[in-house]
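*Asks:* Sequence first, then the predicted structure:
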Amino acid sequence: LGAGGSGAAQLGERLFAKAGVAVDARHLLFDDAVRALAGRRIDAMLWSGGVPTPKLADLTRTTPIALLPLDSVVPALRAAYGPVYDQVQVPDGAYRGVGALGTIGVANLLVCSPALPDDVAAAVVRLLVERATALVPAEAVGTQFLDVRTLIGTQPVPLQPGAAAAYRALHG
C-alpha cells in the first residue's frame, strides 16, 4: 500500500474500507513494490502518481500488468472524506497492453508559507498557466493537468491570496 503513513497508504486503507475488501496489505516503498511485483512476491500494488509512471512503464517491457478500475469507489470516498478524490481516466496505451479505464485521482498541492509574498505566488501561477504545455509531458496529457479547474481545486486548503488574484486576472 505504499510506505507507511504515505498518501498512497492512506488512500489504500480508505479505498479498501469503502469497497468492503479485506486485504493482506504490506507497506512497501514504490521501488520495492515494483520489484516485488516483477518477482511475483506480491499479487498487486497500489500507488498514487502520475501516468505513465516510468518505472511501471519499464516493468511492462518484461512483465505483463493489469490495472483495475477503481472509479466506482470515488462517490463513497467523496461522501466520507470530501472532494479530495476525483474520477479520472488512465488513457489507452499509457502502459503496454493496458486499455483505458477509470481510476481515482488525487490532487498534488504546491504548498507555501503564509509569508510568501503575493507577487511571488502570482508569478508561479502565471508560469503554471502560461507554460502548462511545457510542464506536462506529452505522454501524460489527459492524466496530469495544469488547467484552471485543477489548479484552483485545492479544497480544503485555501489558495494563497496572490495566487487567487492571479487566477482571477487570468480567467475572470
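*Replies:* Thanks, I have it.

*Asks:* all contacts plus neighbour counts: C-alpha atoms, from now on.
*Replies:* OK.

*Asks:* mind listing the strands for the protein?
*Replies:* 85-90, 101-106 (DSSP state E).

*Asks:* try this one side by side with the last:
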Amino acid sequence: MTSSPTSPRPVRRLLGTGLAAALLLTACGGGDSGGGETGSAGGGEAAAPGGPLTFATGGTGGVYYPYGGGIANLLSSELQGTTVTVQETNASVDNMQLLASGQAQIAFALGDVVADAVNGENTFTEPLPICSLGNIYNNFTHVFTTADTGITTIEDLRGKRVSPGAVGSASEVTADRIMQAAGLDPQADIERAQLGVAETVAAIQDGTVDAGFWSGGLPTGAIVDLASSADLVLIPTGEYADAMAEQYGDYYFADEIPADTYEGQPEASPQVVSPNILVVRDDMDETLQQDITRTIFENQEQLLTVHPAAEELDPATADEVEFIETCPGAQAYFDSVS
C-alpha cells in the first residue's frame, strides 16, 4: 500500500451492536485513523502481512460500519501481527478516494462506484489501482418515506424535499440515476438535502425531509428505527433496473426486498440492486490478500452474529465480478475451494 497508518485513535461514535465492547478493543479507529502519508494514486509502498490496516466503511446508521467492524475484529484476531481499525465515512466514493491516497487499505464500495473508479469516470479523473477481494453481499436501493406524505412513486418526488444520500456516497450516485430514469432532473426537480441514512430518518421524523434514498444491505438499522416509529413506505424502483444496466453497466439489476423485512411491510418491494465489493489497492501483498479473503469467507458463522448480510458470503461466486479484476491472492483462495 502507499503507506502505513498512524496509531489508531478511539472513534467518537460507537458501534451499536451487541459486539460493541469487543469490537472497540481491536477494531475501531477514529475518523483520521490510518492517515500516514498521502500521495498520488500510483505511488507508495505495498501493504505486507502484519501491521496496522485501516478499513474504510460508511456511516453508523447503515450496514458498512457495523459489518466492517465485525470483519475488522475477525481479521485482528485471526491474522497474527495485524490490527485493523474501522473508519466512519460517507461510504463508496469517499472510500475509493481513501484507498487512492493511502489513508485506507481496505474498503467497501458499491458496484457502480467501483466501476467508475476502475475506469476513471464521473467522480474519478483517472483510473484507480484497485482490485476486488470478492462480491460480499448485495445492496438494495431503499427509497423510503412515511404514509402521511402521500408519496408512492419516484415521479411523486417532483417538488419534494428529498435526501438522495450523503455527498460522496453510492446512494447519491444510484439515486440520481434512478430519478433520471424516471424522467426527473435530480438537480432541479427536487429540493436536495444531502444526508446520511440516519440523518435522513431523523429529518423525515421531524418533517424537514419528505423522502430519502439509501443503498444498503438488509435490514438497515436506521430504516428499522423509522419503521418502528411511523408507517414506513418503500417506493419501488425495480422497473428502472434494465434501463440503468443498459446505460451504465451490468452492476444494476432488479430484486425484491422480502416482505416483512421491516415492520409494517407486508409485501415484497422490487428495487434496483447492485453488488457490494470488498476492495483493496492492487499493490497489496498477495499473501495478505489471500489471508484476508480466506479469513472472511471461512468465518461466516462468526460474522453472522454481527449482521445478517454475512449470509450472502459465497466463495463459489464471489469472484464473478466483471467490472473489476479479482486480486490475485483472493483468486488463489477462490480457486482452492472451487
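*Replies:* Received it, and whenever you're ready, just let me know what you need. Worth saying up front: this structure is predicted, and the values here are computed from it rather than measured.

*Asks:* TM between them?
*Replies:* The TM-score (TM-score structural alignment, normalised by the length of the first structure) is 0.86; 170 aligned residues with a C-alpha RMSD of 2.3 Å.

*Asks:* rewinding a little: and the strands of the first structure as CSV, adding distance to A17 of the first structure?
*Replies:* Below are those laid out as CSV (distance: least, C-alpha to C-alpha, whole Å):
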stretch, distance to A17 of the first structure
strand 85-90, 15
strand 101-106, 15
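
*Asks:* Save these as JSON lines, and put in mean neighbour count too.
*Replies:* Converted to JSON lines, the strands of the first structure look like this (neighbours: other C-alpha atoms under 10 Å):
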{"stretch": "strand 85-90", "mean neighbour count": "18"}
{"stretch": "strand 101-106", "mean neighbour count": "18"}
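
*Asks:* do you know which of the ones you listed lies nearest V23 of the first structure?
*Replies:* strand 101-106 (18.6 Å; C-alpha to C-alpha).

*Asks:* Now that closest one on the second structure. Mean distance?
*Replies:* Its aligned residues in the second structure lie a mean 1.8 Å from strand 101-106 of the first structure after superposition (mean C-alpha distance after the TM-score superposition for the first structure).

*Asks:* circling back to that earlier point, and I42 of the first structure, which of the strands of the first structure is closest to it?
*Replies:* The nearest among those, by C-alpha to C-alpha, is strand 101-106 at 21.0 Å.

*Asks:* Which stretch of the second structure is that closest one matched to in the alignment?
*Replies:* Mapped onto the second structure using TM-score structural alignment, strand 101-106 of the first structure covers residues 269-274.

*Asks:* mind checking how far the matching stretch is from the chain centre?
*Replies:* What separates the centre of stretch 269-274 of the second structure from the centre of its chain is 15 Å, taken as C-alpha atoms, centre = their mean, to the nearest Å.

*Asks:* How about stretch 207-216 of the second structure?
*Replies:* The answer for stretch 207-216 of the second structure is 17 Å, by C-alpha atoms, centre = their mean.

*Asks:* residues in the first structure aligned with it?
*Replies:* Residue span in the first structure matched to stretch 207-216 of the second structure, by TM-score structural alignment: 40-49.

*Asks:* Check which residues of the matching stretch are buried.
*Replies:* 44-48 (16 or more other C-alpha atoms under 10 Å).

*Asks:* Just the closest of the residues you listed to Q87 of the first structure, please.
*Replies:* S48 (13.5 Å).

*Asks:* Please name the nearest non-neighbouring residue to that closest one.
*Replies:* Counting by C-alpha to C-alpha, 6 or more residues apart in numbering, A8 is the residue found nearest to S48 of the first structure once chain neighbours are left out, at 5.3 Å.

*Asks:* who touches the one you found in this structure?
*Replies:* With contacts defined as C-alpha atoms under 8 Å, 6 or more residues apart in numbering, A8 of the first structure is in contact with 1-2, 46-48.

*Asks:* Could you do D112 of the second structure as well?
*Replies:* 170, 173-174, 248-249, 251-252, 274.
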